[in-house]
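In: I need the structure of the sequence given here:
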Amino acid sequence: MQTNNLQFDSKLPKVETTIFTTVGNLARKHDAIDLSQGFPNFKADQELMQLVAQAMQDGHNQYAPMPGYFGLREVISQKMDSLHGAYYHPESEITITVGATQAIFTAITAFINQGDEVIVLKPAYDCYEPAIELNGGIPIHLELKAPEYAVDWVAFKALLTSKTKMVVINTPHNPSGLIFSKADMLQLQALLRDTDIILISDEVYEHIIFDGAEHESVARFEDLASRSFICASFGKTFHVTGWKMGYCAAPGPLMKEFRKVHQFNVFSVDHPTQRAMAKYLQHKNHYTDLNAFYQQKRDFFLKGVTSSKFLFKPTMGTYFQLLDYSQITDEADEDFAKRLIIDYKIASIPISSFNVDNRDDKVLRFCFAKKAETLTKALTVLNRL
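Out: You can find the predicted model right below:
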C-alpha cells in the first residue's frame, strides 16, 4: 500500500522487535531445538480440552460478563484463601484477563500518569517498561546482580522518592528463577508502609516452585495486599499459553479503577474457556502437583549439563534455567546465542536483553518445559560445547 508520508512521533521510539521474536524466527529458519521461549511443547490435559469443547457445545459462546464468569472468579477466590489465607471477594476484587500481560498493562494504565516513577527490578520481563512509558511514566531500575540476583533492599530504599507511584515485582522471577522469601516480602512491606505506592506482583509461575520452598504471594502480607495487584496466568499453569487467559486480584478500590480500563481495553475474555477453568480448578491437584512435575524436568536437565562446561545455580522456580557459559567462550551473549542457533541448532535467550544497558553476564536462559526427548537432544548438543 502506498504511504502519504505522514509525519508522527513514535510513543515507543526505543522499542524494536523483541528478543523472543528475533530468536524464534532464527530458530525456525535454522530448524533449531527451541529452548528459548517459555512455552511447553507437550500437550495439555485432555480433560481440560474436553471441558472447553463441552462449554462450547453447551452454548457459552457469547460475551462473558466484563469482570469474568462469576463461577471462575469464585473458585479463584477459594483457591487464594486456601493457599494464602487471604480472602478476595469474587464480585469486586477478582477480574479475568487476557493473560497476565494484559492484567499488568491495565493496572499500569489505570494509575500511572505523566512523570510518575515506577521501580522495576532488572533483569525484567520485557512487557513492564513499555507499558510504563506509554502512560508517561518513568521506569526506575534496580539492577539485580548475577549469579544470586538477590534484592539489595538498602539500594531499593534509596530509589524511593516522592515521585514513586508504583513498584513492579516478579516472583518466581523470570529470567533468574529467584523466589522472594518471606524475609524479602517483610522487607518490602516495611519499606512501602506509610506510603501511597501501588505494587504490581507478577506471580505467573506461582505453582512452579522447587525443593520444598513455598510461594510467598503478596496476598499473605496484609499491608502489601492492601496496595497490590496480583497478576496470574492460567496459560503458564496449565500448559496452554496460546489461550491467553489469566486473572488479577486486588482490593476493591484498586480493582474499581482497574476495571474502568479493562472494560474499554478487552471488555471480556473467552467465555467457554472460563467455564472450563471454573470446573478444572475445583480439583486442587491440577495445580498443586505442578511443583513435582516441573522439578523432575528441571532435575533431568541439570543432571544432563553437570558434565558440561556450563556453570549454574539450580533455579528455585519458573521453568527456566540460567547457564553461565564463561568457561566456553568470551563472546557477547547475543553473539553466542546466535552462533548456537546457526552452528549447533539450539536456541536460548541471551540475558543481556533483560538487563540495564544490556549488561552482559555471559548467561543464557533455557526453557525446560519440554518433552523428555526434546531435552535429551538439547543436552547432547550442550555437552558438545
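
In: CA only for contacts and neighbour counts going forward, please
Out: OK.

In: so what touches the helix or strand harbouring residue 52?
Out: Element membership of residue 52, judged by DSSP states H and E, is helix 46-57. Contact with helix 46-57 is made by 272-273, 275-277, 279-280, as judged by C-alpha atoms under 8 Å, 6 or more residues apart in numbering.

In: and that helix, which residues are buried?
Out: For helix 46-57, burial by neighbour count (16 or more other C-alpha atoms under 10 Å) applies to 48-49, 51-52, 54-56.

In: swap in stretch 153-168?
Out: 156, 159-160, 164-168.

In: same thing with stretch 311-319?
Out: Here stretch 311-319 shows 311-312, 314-319 as buried, counting by 16+ other C-alpha under 10 Å.

In: max pairwise distance over the buried residues of stretch 153-168: which two?
Out: Farthest pair in these (C-alpha to C-alpha) is 156 and 165. Separation: 14.2 Å.

In: the nearest residue in space to residue 325 that is not next to it in sequence and residue 32: what is the separation?
Out: Distances taken as C-alpha to C-alpha, 6 or more residues apart in numbering put residue 310 closest to residue 325, at 5.1 Å, once the chain neighbours are dropped. The gap separating residue 310 from residue 32 is 20 Å, by C-alpha to C-alpha, to the nearest Å.

In: this one next, for a side-by-side:
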Amino acid sequence: MNWNRKDEQPSVREALKPFGTTIFTEMTALSNRVGAINLSQGFPDFEGPEEVRQAAADAIMRGPNQYCPSMGIAPLREAVAEKMKRFYGVSVDADSEVTVTAGASEAIGAALLGLVEPGDEVILLEPTYDLYPPMVAMAGATPVYVPLQPPGFTLPREALQKAFTPRTKAIIINNPLNPTGKVFTEEELAFIGELCRQSHAIAIGDEVYEHLVYDGKSHTTLLQIPAFRNRAIVISSTAKTFSLTGWKVGYGVACQKLTEAVRMSHQFITFCTPSALQEAMAQAISMDDAYYQEFLERYTKKRHLLCRALEKMGFDVLWPEGTYYASIDISDLEFEDDLAFCRHLAAEVGVAAIPASFFWHQRRAGRNIVRFCFCKRDETLNRAIERLARWKSRGLVQSDAPR
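Out: A predicted model of the protein is given here:
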C-alpha cells in the first residue's frame, strides 16, 4: 500500500478478509440481544471446581504476580507430563517437551507460525473448527480441505491420501471432533500417521475434549501412535475439563525439536500465561480419578437429557461419541439454510444454536446441520427443551419459517 496517498486507509489484510466475525460471536450476541437460552457457544453456565478457583485466588494473593517462564511454570509442565503418563502411558519430558500457552487456540497458532512456511499446504478435515482456516491463512499457508464421510464422518482414506502432496507441511486433527462429536479410531489415526511419515508432514492434534468420550469408547492421543511420536504436537487445554473457559490455559506436547518451534513463536505472541492460573491448573490436572469419572458421568447424563428430548420432538439427532455438542438434521424443515433456522430459533423460540455450515469451507455441505451445546446446568437444558417442545407442538416448524 502507498501510504502517501491521502485517500487510502489501513484495512484488514487480504488473507483475513474472507473470514469476518466468528459465528460464535454472532450467535451469542443475538442470544443476548433477544434473551434466548444460549446453547450456541460452548461455555458452561456454572463455575469450575471451588478448590481450583481458590488455589488461583491464593496464588494471586501470595504472589509473585510477575512474568513467569515463557515455557510455563515447572509445576504445571510436570503435571501435564504426569497426566500423559497416567492416562495414555506416554512418557514426556516436562522441561523439553511441554509448553504452556494462552489456551489451546494460541498453541495451535504458535505451532503453525513456528513450523509452516508461506506456500505450504495444511490439510483440514471437514467439518473443521472455524479457528483453523484463518490460522493457516495468517501463517501464509494454503488450506486443503478433505470432507469426512457422513453419516458417521468416517475417514475418506483414498481422498486423504490424494490430498498429501510434496507441499503438505501439516494436518490438523480435532479429536474428538467439534461439531459432530466424532471420535477417531486408533486405526484411523495410524493411517494418518503413516501418510504423515511418508510425506514428512507433521500433525497438530487438537484434543481439548479428550476427557469427554462416551459409550465405553476411549480417547487415543496422537502420541500413542508410533508414527506420530516425533512428528505430532498434541494440544489440549484445561478450559473444557475444568469448566473454566475464561482462564485460557492450554498446552502443547511434542518432541524436543517440534517444541522448540512452538516455543520460538509462542514467546513472540503472548510470552507467558498468568502464573497464578497456571498454579491452580497444575493442581486441577492432578486431581484424582474420581473427579474425571464424575465429570464424564455428569456429561453423559446431560447428553442423554438433550438428545433424548430432541428425538422425542421428532428431530433426527446425531448423538456425539465425544465433546459436549449434539446436532440435529433440519433437511426436512422449510428453512433456507441452517443460519436462517438458527436466527429464527433464537429470535422466535428463545433458544440459540450454531449453524454447522460454518464448519465447512463450502457452506452448502453443512447447511442442514445445527449444533446445540449441553455444557449447561440441567435447569438451563430443561428450560430450553420446554421452549423447543412448545414450539414444535404448535406445528410452527414449517409454516412460520422465513422463505
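
In: need the TM-score from the superposition.
Out: The TM-score (TM-score structural alignment, normalised by the length of the first structure) is 0.96; 383 aligned residues with a C-alpha RMSD of 1.5 Å.

In: now do the helices in the stretch 301-403 of the second structure.
Out: Taking DSSP state H, counting those that start in this stretch to define them, one finds helices in the stretch 301-403 of the second structure at 338-344, 378-393, 396-399.

In: where does the last one end up in the first structure?
Out: The one in question is helix 396-399 of the second structure. Aligned by TM-score structural alignment, helix 396-399 of the second structure falls on no residue of the first structure.

In: ok, now stretch 144-153 of the second structure?
Out: Alignment of stretch 144-153 of the second structure against the first structure: residues 140-149, by TM-score structural alignment.

In: pull out the buried positions in the matching stretch.
Out: In terms of neighbour count (16+ other C-alpha under 10 Å), stretch 140-149 of the first structure has its buried residues at 140-144, 149.

In: same thing with stretch 198-212 of the first structure?
Out: If you call a residue buried by 16+ other C-alpha under 10 Å, then stretch 198-212 of the first structure has these buried ones: 198-210.

In: so it corresponds to what in the second structure?
Out: Going by TM-score structural alignment: stretch 198-212 of the first structure matches residues 202-216.

In: what is the end-to-end distance of that stretch?
Out: End-to-end span of stretch 202-216 of the second structure (C-alpha to C-alpha): 30 Å.

In: which other residues reach that stretch?
Out: Stretch 202-216 of the second structure has contacts (C-alpha under 8 Å, 6+ apart) with 104, 108, 111, 169-176, 183, 193, 196, 219, 221-222, 228, 231-238, 240-241, 292, 296, 299-300, 320-324.

In: how about stretch 281-291 of the second structure?
Out: Residues from elsewhere that reach stretch 281-291 of the second structure, judged by C-alpha under 8 Å, 6+ apart: 52, 55, 75-77, 79-80, 83, 238, 242, 249.

In: which of these lies closest to residue 399 of the second structure?
Out: Taking C-alpha to C-alpha as the measure, residue 399 of the second structure sits nearest to residue 242 out of those, at 42.3 Å.

In: what about the helices in the second structure?
Out: Under the criterion DSSP state H, the second structure contains helices at 23-34, 50-62, 74-88, 103-115, 132-138, 157-163, 186-199, 239-242, 256-266, 275-285, 289-312, 338-344, 378-393, 396-399.

In: and the ones you listed: which comes nearest residue 366 of the second structure?
Out: helix 338-344 (8.1 Å).

In: what range does stretch 229-241 of the second structure cover in the first structure?
Out: Using TM-score structural alignment, stretch 229-241 of the second structure corresponds to residues 225-237 of the first structure.

In: next, the distance between the ends of the matching stretch.
Out: Using C-alpha to C-alpha, the end-to-end distance of stretch 225-237 of the first structure comes out at 22 Å.

In: stretch 221-238 of the first structure too?
Out: OK, stretch 221-238 of the first structure end separation, C-alpha to C-alpha: 27 Å.

In: residue 94 of the second structure -> the first structure?
Out: Alignment note (TM-score structural alignment): residue 94 of the second structure maps to residue 90 of the first structure.

In: quick check, that match in contact with residue 68.
Out: No: counting by C-alpha atoms under 8 Å, residue 68 is not a contact partner of residue 90 of the first structure; they are 9.7 Å apart.

In: between those two, who's got more neighbours?
Out: Between residue 90 of the first structure and residue 68, counted using other C-alpha atoms under 10 Å, the more crowded position is residue 68 (24 against 21).

In: give me the spatial nearest neighbour of the counterpart of the more buried one in the second structure, chain neighbours excluded.
Out: Taking TM-score structural alignment, residue 68 of the first structure has residue 72 as its aligned residue in the second structure. Distances taken as C-alpha to C-alpha, 6+ apart place residue 100 nearest to residue 72 of the second structure, at 4.7 Å, with adjacent residues excluded.

In: so what's that neighbour up against?
Out: The contact partners of residue 100 of the second structure, by C-alpha under 8 Å, 6+ apart, come to 70-73, 76-77, 249-252, 272-273.

In: could you do residue 354 of the second structure as well?
Out: Counting by C-alpha under 8 Å, 6+ apart, residue 354 of the second structure touches 23-24, 27, 39-41, 339, 342, 370-372.

In: 10 Å instead?
Out: For residue 354 of the second structure, the contact set (C-alpha atoms under 10 Å, 6 or more residues apart in numbering) comprises 23-24, 26-28, 38-42, 179, 327, 338-339, 341-343, 369-373.

In: just the buried residues from those residues, in PyMOL please.
Out: What follows is the PyMOL syntax selecting those of these that are buried according to 16+ other C-alpha under 10 Å:
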select buried, resi 23+24+27+28+38+39+40+41+42+179+327+338+339+341+342+343+369+370+371+372+373
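
In: still on that earlier bit, roughly how far does the match of residue 94 of the second structure sit from residue 344 of the first structure?
Out: As judged by C-alpha to C-alpha, residue 90 of the first structure and residue 344 of the first structure stand 50 Å apart.

In: residue 117 of the first structure maps to what in the second structure?
Out: In the second structure, residue 117 of the first structure lands on residue 121 (TM-score structural alignment).

In: counterpart of residue 36 of the first structure over in the second structure?
Out: In the second structure, the residue paired with residue 36 of the first structure is residue 40, using TM-score structural alignment.

In: spatially central residue for the first structure, please.
Out: residue 204 (4.8 Å; C-alpha atoms, centre = their mean).

In: look up how far residue 318 of the first structure lies from that residue.
Out: Using C-alpha to C-alpha, residue 204 of the first structure is found at 9 Å from residue 318 of the first structure.
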